[in-house]
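Participant: no sequence on this one, just coordinates:
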């Protein structure tokens, strides 16, 4: 995960997909009042960063996040102006040309250690858990639901954000109260459900179903206002389906506009149970070009479906 040399900026952190940069005159990330968030073309699955990346993915994720932030009027978000106007009226871009199109200039926040997951449909790990317990993350559900069924109402199923290299952990709402306090926990749940509802209606009007998603929030360091942060409603953080295929009950009705193609290929070509001797699975195989191209096409199709007028 090599950093890019960006004049005026210092690399501060790299996640699986995103790299964070701070102003070169700022001591560290904790003291920075703004951060340059750069989305790479890296793709991850099963907690591994894979090779090769998905060409153009970083720009697609950033474009979609910016579009959704624009749709969600009234919801505080972490964006700050990406340009400034000099005394003579000249507009100066603050995002370096080398990362233009795949970077956001964002306000630093006191992030909550919670992934705010909202599920509108029963699928994925939720479906697997439902078959065992007729519940998802301690939320009881009606009997008789099938894989892919729409839930009676969206449910909030938070997860604890584990440190880098560890697995995130599904937790109960009561546990979020322990982690962030009762007021913040209730606000995170309420805001997550509200944004999910608004986004679902916008997506459905464009022939797309938002099956589930995760949000991340932080507190504004000056005002304490809970603020939507990181990426939002992208193919990496959300599961989207084609509404027409879903309604028709087609075999591909649950085919999602994301990296599921990658996960499916890995499941068939990589034995994650094989040990390297250290108790860890061996590294995943390199993705074939056709899988890379198919995944890139799904990312592009989603953004075209959502953002076209």
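Facilitator: Perfect, I can see it now. Small disclaimer: the values here were computed from a predicted structure and weren't measured. Numbering: from 1, shown residues only.
Participant: rest of the way, CA atoms for contacts and neighbours
Facilitator: Noted.
Participant: tally up the residues packed near residue 178, please.
Facilitator: The number of residues packed near residue 178 is 10, by other CA atoms under 10 Å.
Participant: just residue 264 next, same as before
Facilitator: With other CA under 10 Å as criterion, residue 264 counts 10.
Participant: residues in contact with the host helix or strand of it?
Facilitator: According to DSSP states H and E, residue 264 maps onto helix 260-269. Residues outside helix 260-269 that contact it (CA atoms under 8 Å, 6 or more residues apart in numbering): 45, 46, 284, 285, 287, 291, 292, 294, 295.
Participant: here comes the other one, which I'd like you to weigh against the first:
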């Protein structure tokens, strides 16, 4: 793994930057194509940490590409924004070799689409903010659930539990499915987002369970291909430790009723909470927490893909 985290990307004006998220910087290749560059930035509780996790952006990119390809093999009608993981030709030979070496494993060329402005979350198990709401009201995103559930329990069926899609620095807010339909605006599009989210979750959860991982919940994002009949398309990252909760299957049942060990950034969340830093700005993550978080991400990648992670 590289020793220095890449938290800023400077293409030296070769491509215009169109957006910068918590982790990814987006550049316009042309009017139909974007370059997605996953930095090593890491966020928790909707706040970006001051320092990053070395190599994280490359790992997230590789894992997303794995899932885009896997999901399309399992769901033939699924469309994604992923084109390939090459750099645009106008960047080659126009940037330094060290910058190109940093960019290549972190980059994807993707289709430029209209983004649907919600986070499309699917929960197969009750945990996190869903558990907190359930303890107060017996609901998750306004959906009533049976009494007596334990933290970490598997739900009878996976639930579509969307949230708002906040700008950097703002907080995503859980909303009901009905509210999400209102935000999306078009009933057919909303129905397709829900259908695809549940179908993708089911396929991914099955694959994860085959290798001993429980996919407790995950977040998807979608866009609309207006040139092809307003087709709903899976975009952004998919099924990474940044966007998902991965639990070891072998210890799941014995940990019911309390926090589960995980292969994601829950370790960082727990450290922030224990230090009274939840939601605080300008937090510098200590080296030992950086290393443990990186190890969790690497373990998730290797377990899911069956391949040894080759850091740059």
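Facilitator: Cool, the structure landed. From a predicted model like this one, the values you see are computed outputs, not experimental measurements.
Participant: what's the TM-score for these two chains?
Facilitator: Put the two chains on top of each other and the TM-score (TM-score structural alignment, normalised by the length of structure 1) is 0.86; 288 aligned residues with a CA RMSD of 2.5 Å.
Participant: other SSEs contacting the longest strand along structure 1?
Facilitator: The residue-count maximum for a strand in structure 1 (DSSP state E) belongs to strand 208-220. If you count contacts as 3 or more CA pairs under 8 Å, 6 or more residues apart in numbering; DSSP states H and E, strand 208-220 of structure 1 packs onto strand 109-111, strand 114-121, helix 182-204, strand 226-229, strand 238-242.
Participant: I'd say residue 119 of structure 2 and residue 164 touch.
Facilitator: Yes: counting by CA atoms under 8 Å, residue 164 is a contact partner of residue 119 of structure 2 at 5.9 Å.
Participant: looking at these two, which one has more neighbours?
Facilitator: Ranked by neighbour count (other CA under 10 Å), residue 119 of structure 2 and residue 164 place residue 119 first, with 22 against 17.
Participant: and that one, what's its match in structure 1?
Facilitator: In structure 1, residue 119 of structure 2 lines up with residue 115, judged by TM-score structural alignment.
Participant: show me what contacts its match?
Facilitator: Contacts for residue 115 of structure 1 (CA under 8 Å, 6+ apart) come out as 158, 159, 160, 161, 214, 215, 216.
Participant: nearest residue to it in space, please, no chain neighbours.
Facilitator: Among residues not flanking residue 115 of structure 1 along the chain, residue 159 sits closest, at 5.0 Å (CA to CA, 6 or more residues apart in numbering).
Participant: now that neighbour: how far from residue 206 of structure 1?
Facilitator: Separation of residue 159 of structure 1 from residue 206 of structure 1 (CA to CA, to the nearest Å): 29 Å.
Participant: re earlier: closest one to residue 255 of structure 1 out of the contacts of residue 115 of structure 1, please.
Facilitator: residue 214 (18.6 Å; CA to CA).
Participant: near the residue lying closest to that closest one once chain neighbours are set aside, how many other residues are there?
Facilitator: Distances taken as CA to CA, 6+ apart place residue 117 nearest to residue 214 of structure 1, at 4.2 Å, with adjacent residues excluded. By other CA under 10 Å, 22 other residues sit near residue 117 of structure 1.
Participant: over to residue 180 of structure 1?
Facilitator: For residue 180 of structure 1, using other CA under 10 Å, the count is 15.
Participant: quick check: it touching residue 112?
Facilitator: Yes: look at residue 180 of structure 1 against residue 112 with CA under 8 Å: they come within range, at 7.2 Å.
Participant: what stretch of structure 2 does stretch 201-220 of structure 1 fall on?
Facilitator: In the comparison with structure 2, stretch 201-220 of structure 1 aligns to the range 206-225 (TM-score structural alignment).
Participant: and that stretch, what's buried?
Facilitator: Going by neighbour count (16 or more other CA atoms under 10 Å), the buried part of stretch 206-225 of structure 2 is 207-208, 212-225.
Participant: check stretch 282-289 of structure 1 too.
Facilitator: By 16+ other CA under 10 Å, the buried positions in stretch 282-289 of structure 1 come out as 284, 287.
Participant: could you do stretch 156-163 of structure 2 as well?
Facilitator: Buried residues in stretch 156-163 of structure 2, counted by 16+ other CA under 10 Å: 158, 159, 160, 161, 162, 163.
Participant: now stretch 97-117 of structure 2
Facilitator: 100, 102-103, 105-113, 115-117.
Participant: ok, now stretch 292-302 of structure 1?
Facilitator: Neighbour counts over stretch 292-302 of structure 1 (16+ other CA under 10 Å) mark 292, 294, 295, 296, 298, 299, 300, 302 as buried.
Participant: corresponding residues in structure 2 for it?
Facilitator: Against structure 2, stretch 292-302 of structure 1 falls on residues 290-300 (TM-score structural alignment).
Participant: which residues touch the matching stretch?
Facilitator: Stretch 290-300 of structure 2 is contacted by residues 52-54, 56, 59, 241, 246, 262-265, 267-268, 309 when judged by CA under 8 Å, 6+ apart.
Participant: that one vs structure 1, average offset?
Facilitator: Compared with structure 1 after fitting, stretch 290-300 of structure 2 has a mean deviation of 0.3 Å; criterion: mean CA distance after the TM-score superposition for structure 1.
Participant: state the three-state secondary structure for the nearest residue to residue 46 of structure 2 once chain neighbours are set aside.
Facilitator: Closest residue to residue 46 of structure 2 apart from its sequence neighbours, by CA to CA, 6+ apart: residue 171 at 5.6 Å. Following DSSP: H, G, I helix; E, B strand; the rest coil, the label given to residue 171 of structure 2 is coil.
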